[in-house]
Each structure stands twice: as C-alpha cells, then as structure tokens.
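Chemist: my questions are about this predicted structure, shown below with the sequence.
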Amino acid sequence: MITQLKKIFPSLIILTDIDQNLDSNFEWYLHDTNELIGIHKSELTSKDKGLLATFLEPYTHTFPLPTQKEKLWENRITNHSNMQLDANITYRFVYFSISNNQIDPISFKEALNELFAMDITILWENQQEGIIIEEQKKHAEEDISYEKIIDILMSDLYVKINFLVGPFREDLHLVKEHYENLLRSAKMSFSYTDKNVLSYVEVIPYILIDQIEASYKKEISKTILKDFATDQELLQTIEVFLESNLNISVAAKKLYMHRNSLQYRLDKFYEATGIDVRDFHQALTVYLALLANN
C-alpha cells in the first residue's frame, strides 16, 4: 500500500519515531504499523484527505504517538476485541482534566511517565481530558497517590488538574459502559466540588443529586436549609464539618476557629431547623441539601 501511495504522492515520507516538531506543511497519518506517514499539503485535495482517512488515522501531532498497549485498550473498549486479561492483573480507569492551554498532551504524558517511573497508558478524549489506565498485580499493597501527583504537577509545572479515581476491576465485562460512565460522572461531579481528586465512592451523591429535577432540588434546599440557604459562611462551616467526618476538632482546625465557636454555629443551625448535623443520618440529608443548593 505504501508503495502505491508513494506513486500517487511523491512527497510521501515515513517516520518511525514521533517528533514534536513535525513539519506543519505535511498532513500526517498514523499507519497500523505505528509509523507516521506524511504527505505534503500541496499534493492533497479535500477528496484525497477524505479518502486517506478511511484507511489511515489522521494524526494530530500535539498528541503522543499511541503505544501498542494503548491501541490494545482502545480496541477492548470500542470494539470489544481481545477481551482477555491476565488472571493476576487488576486495572482501574482514572479520569483527568487539565486547564485549557496550560500544557500540551505530549509534555503532560512525559511528566506523568517520570512520576510513575514507567510508560503509562492514556486514552485521550481531547487535548484537555482523558483516561489513565492503571494496571497492577492483584493484592498489591501500595496505590498511587493522585493527591501527591497533583501537588507535584501544580508546584513544578503550574498545571491545574482534576482526577477521578475509579475502582479496581478484575475483568473486562461491560468495560465500554464502565469507561463511558466514568467520563460522564467525572464531568458532572467536578461541577459540584472544588476538590482536585475524587474517588468513585465520593461521586455517588453527586450522581444521585444530579438526576433530580431542578424544581425538586430547590425544594430540598428550602426544606432542609431554610433561611440558611444564602448564608454562605454558615454553609461553609457545615460543609467543612461534614467533610471532616463530623469531627469538631478537625473541622475547627481547618476553619481556623475555636471549637466553641464551631459548636455555637452548629447549635444555631439545630435550633433554627431541628436538624442535628452531628448525627450521621441527619448529616447525610444536610450534605445532599448542600449539593442541591449549589
């Protein structure tokens, strides 16, 4: 095929290694042998480009050249092909999103490769978001800390990033649905929180509240929070208390507040609403009301 294309497009060149400074005068295509094929734009019509795209994958050189493992996972997810997984391996999907124009995909992957000390697997949705596929042996003792990764990326590269860490899975059953659900959940969940790292457990309340009609969200907020729905200072105090596992000492430290002052605010909310956020079940209701109020 390459020989025939060369006769039609004399400018055709083949690259076996990715180059971040690919000649912009060429259109680039990815061959199934993991080689890059370049054809000078002057030799291509719109019809030629459409025809080439039917059997070659147009390549945007801002993305890293996909590895064999990334191609394998792409096939597993989109085509349900090669559905075998090593019996001793588990995997999880980790969604990430990068602020627009802060770092290009090639540089981002290089930075992650250094942090992971290995060539990681990434499936890109676009230049700002994608899914990291993390594989490890079953019963491995140490998990990767995405909080630490974020600290390094933000301090060294000044990159703002979000992660949603999915659960470890042992098989590929409904892997496409799992992949799509994680993407959908992540995009929605980060609209409810300022956290940079979320676990799949933490997003369940966001998913539930997001499926409620807007009018019912307003009713929940009004019924539970009453006149405090617009009291941002008190709501932040309650939110920090809930996120501190109902621990007054921990919450007071985070809020730079004396324990008695925090206790006073919680009592104030209880006296006005009859709801005690120090009780787990009532706290859960207030937490959902806070989400509905956002």
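Modeler: Received it, and whenever you're ready, just let me know what you need. Numbering: from 1, shown residues only.
Chemist: going by C-alpha atoms from here, please, whenever you check contacts or count neighbours.
Modeler: Noted.
Chemist: need the helices for the stretch 1-150 of the chain, in chain order.
Modeler: 2-8, 46-52, 68-78, 105-116, 146-156 (DSSP state H, counting those that start in this stretch).
Chemist: let me have these in TSV, adding mean neighbour count as columns.
Modeler: Converted to TSV, the helices of the stretch 1-150 of the chain look like this (neighbours: other CA atoms under 10 Å):
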stretch	mean neighbour count
helix 2-8	11
helix 46-52	11
helix 68-78	16
helix 105-116	15
helix 146-156	14
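Chemist: okay, those in CSV with distance to residue 288 next?
Modeler: Converted to CSV, the helices of the stretch 1-150 of the chain look like this (distance: least, CA to CA, whole Å):
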stretch, distance to residue 288
helix 2-8, 59
helix 46-52, 50
helix 68-78, 33
helix 105-116, 35
helix 146-156, 25
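Chemist: the ones you listed: which one's closest to residue 213?
Modeler: Nearest of the helices of the stretch 1-150 of the chain to residue 213, taken as CA to CA: helix 68-78 at 31.8 Å.
Chemist: can you give the distance of that closest one from its chain's centre?
Modeler: 18 Å (CA atoms, centre = their mean, to the nearest Å).
Chemist: what helices and strands are in contact with it?
Modeler: Packing partners of helix 68-78 (3 or more CA pairs under 8 Å, 6 or more residues apart in numbering; DSSP states H and E): strand 121-124, helix 175-189.
Chemist: before we go on, here's another structure to hold up against the first:
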Amino acid sequence: MSTNLAALFPSINLLTECPVNIKENVHIFHNEFNNTWMTVERKELTARDYALLTSLFKEIQPTLFSNDSISEKWIQFLLKSGPSPLKEDCDIRIIQLHLKTDDILKSDLNQAVQAYFNDAMQLIFISTHEAVLIEQKASYIHTFDDFSSFIVALESDFFLKVKIYIGKFHSTATLFSSHFIKEKEWFNKGLERNHAEQIYTMEKTFPINLIEQMSDEMKQVIRKEVLEPIEFDMELLQTVQLFFENGFNASVTAKKLHVHRNTLQYRLTKFQDITGISVRYFDGALVSYCASLIASEDEDKAHN
C-alpha cells in the first residue's frame, strides 16, 4: 500500500515513530495496523483524498490553532471524552466545517461567524482543515437555510469555501464524544462519496452508510435488475439520483443537471422503459437511488 500511496502523493514520508513537531503545512496519519505514521503535504490532498485517508488511517490532530485553554478543553471533550467545558449540563450540537482553502486565516472565519451568528455559535479549530461550531439548544434553532446562507456569505464576503455537517443535539452529560466521533466519520464518508453536496446531515449520509452495510447478495440483485439492463449508464443514474434527492421536483432537478425539462423527462422515461421501474413512485425511486450509489461505489473501487 505504501508504494501506491507514494505514487499518488510524492511528498509522503513514512515514519516508524510519531513526529514530535507537527508542521502547519502537513497532515499526519497513523496506521494502527502496523503502528507507523505518515506525513503528507496539505496542498497535495483534495477533499476526496483527505476523506479517503481519514477513513483508512487515524489523523493526528495538530494543536496549532488550539493554543488557548478553552479551545483545548473543547477538543479534549469532543475527541477524548474529557469533561465538558460548560458549567452546566445542556443540549448542544456540533456543526462541522471542512475548510477547502489551504491558507485559511482563523481571524477571517472568526469574523464571519461573529457577523452571521453573533454569540449563538462558538468557533473551535481542530486542525488546519477542520473547525466546529458549537450551538447550545435555545428558543431559536438555526435551520438548514440559515447554514446555506452562511456558506454563501463565506464565499461572497470572505472568499472561503467550506462544506459543513449539521449534527444532532445531545446532552453534554452523555458520552458526547462518541456521538461526535460517529458524526465525524459520517461527514468524512459524505465528503468521499457525495462530492456535490455542501451541507451534510445524518439523513443525507444515511443512504451511503446503508449501502456499505448492504449484503453482497442484495447488491448483486440490484446490479442484475437495474445496472446491467441500463449498461451502467452513469448519465441515467445521475439523473434518477438527483430526481430522488430533490424530492421528485422536475424543475429543480433539470436546473441542477443543466438540461431542459423535456430532456429530464426523456431520461426518466428511458430509464423506466429499460428497467420497468418508475422513479416517480417512492419504492421505484428508492431502488433506483440505491442502484446509483452502488454504481458509484463500484466506480470508486475500480479507480482505487
């Protein structure tokens, strides 16, 4: 595997001991199987590369952004089951931010969060590409649209490109780190498998996890009944996938595909004629959506 990784990432450095000094311009990963470490320059990793590596290896989190005591307490609480930094138990949720820009300035993101959320969110940097917003449950709960507008504001006003994962509320009195680590894992899978999304949730990443848990026998049934008849036509599969993800809204789906609505209708009809499955009904759409995810999974495996 190390030879393959070296071919993909020329800057990779394999180590038998964990490096003491963590540089700002590298990621450090721990291979727990053979107890070795590797460093890779951040500029060589795309979001997909990063998601893949973090799914295979444990990232050693740098503390260059977390030198203040409050940030360090939150990191200990979220990642290592440390005590809650809050004085009283309450319900909180974590909004994860994946930062696509290498030269992100902490002050810029702090300014953006303060301008948009005032004091409703606390920003904590975890690593050079990761930060979290901590939201306490209150009378007003920020919505999906709020976070969508926040992303637009980051891009237009601060030229920052981010993807986010909206977590669920849990009590700080519970084993909160286990909730966060699971959400972090789901976020990484979403980044790896569904690149087009900007906002991820449990609901959006659940189908990806469902496909991963599906038996090989069931996957083979879907390949035989859906994928083979359409000859793994990725254009058709992308069409039915977006039609499902956009709530069977033809206008929105056509807009996202950058095609005329008549073209969309033609593709959906063609898919039904070949497979006998109508994606206009939920049961047919669900099977077709699973087929599109299996095809993407097969394609990723073929390229790796």
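Modeler: Nice, I can see it. Quick caveat: nothing in here was measured; it's all calculated off a predicted structure.
Chemist: how alike are these chains, TM-score-wise?
Modeler: Here the TM-score for the pair of chains, by TM-score structural alignment, normalised by the length of structure 1, is 0.67; 233 aligned residues with a CA RMSD of 3.1 Å.
Chemist: on that earlier part again, quick one: the helices and strands packed on helix 68-78 of structure 1 as JSON lines, columns for mean neighbour count and distance to residue 214 of structure 1 too.
Modeler: Shown next, in JSON lines, are these (neighbours: other CA atoms under 10 Å; distance: least, CA to CA, whole Å):
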{"stretch": "strand 121-124", "mean neighbour count": "20", "distance to residue 214 of structure 1": "32"}
{"stretch": "helix 175-189", "mean neighbour count": "17", "distance to residue 214 of structure 1": "15"}
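Chemist: I'd like to know which of the ones you listed is closest to residue 290 of structure 1.
Modeler: Nearest to residue 290 of structure 1, of the helices and strands packed on helix 68-78 of structure 1 and by CA to CA, is helix 175-189 at 13.9 Å.
Chemist: equivalent range in structure 2 for the closest one?
Modeler: Across structure 2, the stretch matching helix 175-189 of structure 1 (TM-score structural alignment) is residues 176-190.
Chemist: what's the spacing between that stretch and its chain's center?
Modeler: 10 Å.
Chemist: ditto for stretch 183-201 of structure 1
Modeler: Per CA atoms, centre = their mean, the centroid offset for stretch 183-201 of structure 1 relative to its chain is 8 Å.
Chemist: go through the helices and strands packed on helix 68-78 of structure 1 and name the closest to residue 86 of structure 1.
Modeler: Of all these, helix 175-189 comes closest under CA to CA, at 15.2 Å.
Chemist: the closest one: average distance to aligned residues in structure 2?
Modeler: With the two structures superposed, helix 175-189 of structure 1 lies on average 0.8 Å from its match in structure 2, counting by mean CA distance after the TM-score superposition for structure 1.
Chemist: distance from the helix or strand following that helix to structure 2 after superposition?
Modeler: Using DSSP states H and E, the helix or strand that follows helix 175-189 of structure 1 in sequence is strand 197-199. Compared with structure 2 after fitting, strand 197-199 of structure 1 deviates on average by 1.2 Å (mean CA distance after the TM-score superposition for structure 1).
Chemist: report the buried residues of the helix or strand just after strand 197-199 of structure 1.
Modeler: Later in the chain than strand 197-199 of structure 1, the nearest helix or strand by DSSP H and E is helix 204-210. Under the neighbour-count criterion of 16 or more other CA atoms under 10 Å, helix 204-210 of structure 1 has 206, 209, 210 buried.
Chemist: need the contact partners of helix 204-210 of structure 1.
Modeler: 185, 188, 189, 192, 217, 288, 291, 292 (CA atoms under 8 Å, 6 or more residues apart in numbering).
Chemist: repeat that for stretch 92-105 of structure 2.
Modeler: 42-43, 47, 128-137, 160-172, 180, 184.
Chemist: if we go to 6 Å?
Modeler: If you take CA atoms under 6 Å, 6 or more residues apart in numbering as the criterion, stretch 92-105 of structure 2 is touched by 129-137, 161-170.
Chemist: gap between that stretch and the chain center?
Modeler: 11 Å.
Chemist: ends of it, how far apart?
Modeler: 26 Å (CA to CA, to the nearest Å).
Chemist: and that stretch, what's buried?
Modeler: 92, 93, 94, 95, 96, 97, 98, 99, 100.
Chemist: just give me the match in structure 2 for residue 201 of structure 1.
Modeler: Aligned by TM-score structural alignment, residue 201 of structure 1 pairs with residue 203 of structure 2.
Chemist: returning to that earlier point: what's the closest of the contacts of helix 204-210 of structure 1 to residue 236 of structure 1?
Modeler: After measuring the contacts of helix 204-210 of structure 1 against residue 236 of structure 1 - CA to CA - the closest member comes out as residue 291, at 11.9 Å.
Chemist: okay, now the closest one: neighbour count?
Modeler: Residues lying near residue 291 of structure 1 (other CA atoms under 10 Å) number 18.
Chemist: re the thing from before, how about the buried residues of helix 204-210 of structure 1 in TSV, adding distance to residue 4 of structure 1?
Modeler: Listed next are the buried residues of helix 204-210 of structure 1 as TSV, based on distance: CA to CA, whole Å:
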residue	distance to residue 4 of structure 1
206	54
209	57
210	54
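Chemist: all strands of structure 2, in order?
Modeler: In structure 2, the strands defined using DSSP state E lie at 13-15, 26-31, 36-41, 58-59, 91-99, 121-125, 130-136, 162-166, 170-171, 199-200.
Chemist: the fourth one aligns to what range in structure 1?
Modeler: Aligning strand 58-59 of structure 2 against structure 1 (TM-score structural alignment) gives no matching residues.
Chemist: and that strand, how far out from the chain's middle?
Modeler: 16 Å.
Chemist: how about residue 289 of structure 2, what's its match in structure 1?
Modeler: Match for residue 289 of structure 2 (TM-score structural alignment): residue 287.
Chemist: what is the burial count for its match?
Modeler: 19.
Chemist: and residue 283 of structure 1, by the same measure?
Modeler: 20.
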